[in-house]
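Asks: Would you be able to build a 3D model of this:
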Amino acid sequence: MASEWLRIAGAVALPNICGNRGYYMKNPEVKEWASRLNWPHWAPRAIFPLTFIPLQSISGYASYLIWKEGGGFNENTMLPLGLYGLGLALNFLYTPITFGYRKLGLASVCMLAYSGVHAVTTYLFWNLDKTAGKMMIPLNFMLAFTTVVAVDIWKNNKKPNHVSED
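Replies: Sure thing, here's the model as predicted:
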């Protein structure tokens, strides 16, 4: 029973570790650069940490359900869990691309790819376990919103001598 709780805790923690922005946002130079971005007025910055942590936790639990109900990592779960892992990798890459390398165009492409991969993963989860599929849906909406915000930030920060390096 204790090992089951550890598996659940790991599944819930993993997407939050992959999306951790703490290192970059504690760096004073990064904070100053980010504060100069032309940010869309319709997208409050505070919404991101308030929504991503619970939504990624829920998707992590959904991945656990797929793993558990599917009998582990096997031919039935390989594609959905593999795509889920690809989404985690894209989520992990987004932060250093944006805040480390300051490549806003590439960051937008990365977020679009993550959003698409997550949508396909949701469909595959749904086919294996309806509950897990339903748990993935809210993050799809947030990723779509985040993609639009990322593209808007890229578009509005392309001026010469501005914040973007693209």
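
Asks: Every contact and neighbour count from this point should use C-alpha atoms.
Replies: Will do.

Asks: residues contacting the nearest residue in space to residue 70 that is not next to it in sequence?
Replies: If the residues on either side of it in the chain are set aside, residue 70 comes closest to residue 77, at 6.1 Å by Cα to Cα, 6 or more residues apart in numbering. Applying Cα atoms under 8 Å, 6 or more residues apart in numbering to residue 77 gives the contacts 66, 67, 70.

Asks: Buried residues, the helix or strand harbouring the second one. List them.
Replies: In this structure, residue 67 sits in helix 47-69 according to DSSP states H and E. For helix 47-69, the neighbour count (16 or more other Cα atoms under 10 Å) marks 52-53, 55-67 as buried.

Asks: do the same with stretch 157-166
Replies: Those would be 157, 158, 163, 164, for stretch 157-166 by 16+ other Cα under 10 Å.

Asks: How about the residue most central in space within the chain: what's its closest non-neighbour residue?
Replies: By Cα atoms, centre = their mean, the mean C-alpha position of the chain lies nearest to residue 91, the distance being 4.1 Å. Leaving aside its sequence neighbours, residue 91 sits nearest to residue 19 (Cα to Cα, 6+ apart; 5.6 Å).

Asks: returning to that earlier point: mind checking what helix or strand follows the helix holding residue 67 in sequence?
Replies: helix 78-95.

Asks: I'd like to know which elements that next one is packed against.
Replies: Secondary-structure packing of helix 78-95 (3 or more Cα pairs under 8 Å, 6 or more residues apart in numbering; DSSP states H and E): helix 2-18, helix 47-69, helix 104-128.

Asks: I'd like the structure of this one too, to check against the first:
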Amino acid sequence: MDWLYFCIFFAACLGAGVTGGLFPPGEWYRQLTKPVWTPPDWVFPVTWMVLYVCIALAATRVASLPDNGLALAFWSLQIAFNGLWTPVFFGLRKIRLGMAVVAALWLAVLSGMIALWQVDWVAGALFVPYLIWVTIASALNAAVWRLNPGEAQAA
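Replies: Prediction:
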């Protein structure tokens, strides 16, 4: 494994992840009605750290392989949407716009997984847990939108 590549891709993941510290959920989010299946708060940072390692490993595996352009383009797109969701949802408190961002993230992750798989099946498989988690996050965003129509309209 090329550790320099891994460190660069992992730094990009951490750059996206740091938005969680810059825009924490706070009291506004705690006051929202959420579905009963909402994961406890501690699950989010633990899950994201594991996923960021997988996401960085996937990119590292394909970085030096031929025909990796589309896979790395989708990798870049997903990390951009990944970093955008938290400031939109928690920073701006835009639940509907957050739904649009997480939908774009889901499509980018799915497309990235398929493109990575075509270059290196292990890299594509490393995106499977990510797609599952973003599916859960999308459902949670949609449920919060549905359960808080007044907040969704105001924001």
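
Asks: Mind picking the two most distant members of the buried residues of stretch 157-166 of the first structure?
Replies: 158 and 163 (7.8 Å; Cα to Cα).

Asks: which stretch of helix or strand covers whatever residue of the first structure lines up with residue 123 of the second structure?
Replies: With TM-score structural alignment as the criterion, residue 123 of the second structure lines up with residue 132 in the first structure. Assigned by DSSP H and E, residue 132 of the first structure falls within helix 130-155.

Asks: Same check on residue 153 of the second structure?
Replies: Assigned by DSSP H and E, residue 153 of the second structure falls in helix 149-154.

Asks: Turn the contacts of residue 77 of the first structure into a markdown table, including distance to residue 117 of the first structure.
Replies: A markdown table is the format used below for these (distance: Cα to Cα, whole Å):
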| residue | distance to residue 117 of the first structure |
| --- | --- |
| 66 | 16 |
| 67 | 18 |
| 70 | 20 |
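
Asks: Could you find the counterpart of the residue nearest to residue 70 of the first structure in the second structure?
Replies: Using TM-score structural alignment, residue 77 of the first structure lines up with residue 68 in the second structure.

Asks: Please apply the same query to residue 19 of the first structure.
Replies: Using TM-score structural alignment, residue 19 of the first structure lines up with residue 17 in the second structure.

Asks: contacting residues around its match?
Replies: Applying Cα under 8 Å, 6+ apart, the residues near residue 17 of the second structure are 48, 82, 83.

Asks: Alignment lookup: the second one to the first structure.
Replies: Meaning residue 82 of the second structure. Checking TM-score structural alignment: residue 82 of the second structure goes with residue 91.

Asks: was I right about that match contacting residue 111?
Replies: Yes. Under the criterion of Cα atoms under 8 Å, residue 91 of the first structure makes contact with residue 111 at 7.4 Å.

Asks: Roughly how far does the closest residue to residue 64 of the first structure other than its chain neighbours sit from residue 29 of the first structure?
Replies: Excluding its sequence neighbours, the residue lying closest to residue 64 of the first structure (Cα to Cα, 6+ apart) is residue 11, at 5.9 Å. Residue 11 of the first structure sits 33 Å away from residue 29 of the first structure, going by Cα to Cα, to the nearest Å.

Asks: These two: who's more crowded?
Replies: It is residue 11, of residue 11 of the first structure and residue 29, that has more neighbours when counted by other Cα atoms under 10 Å, with 22 against 12.

Asks: what's the mean deviation for stretch 82-91 of the first structure versus the second structure?
Replies: With mean Cα distance after the TM-score superposition for the first structure, stretch 82-91 of the first structure departs from the second structure by a mean of 0.8 Å once superposed.
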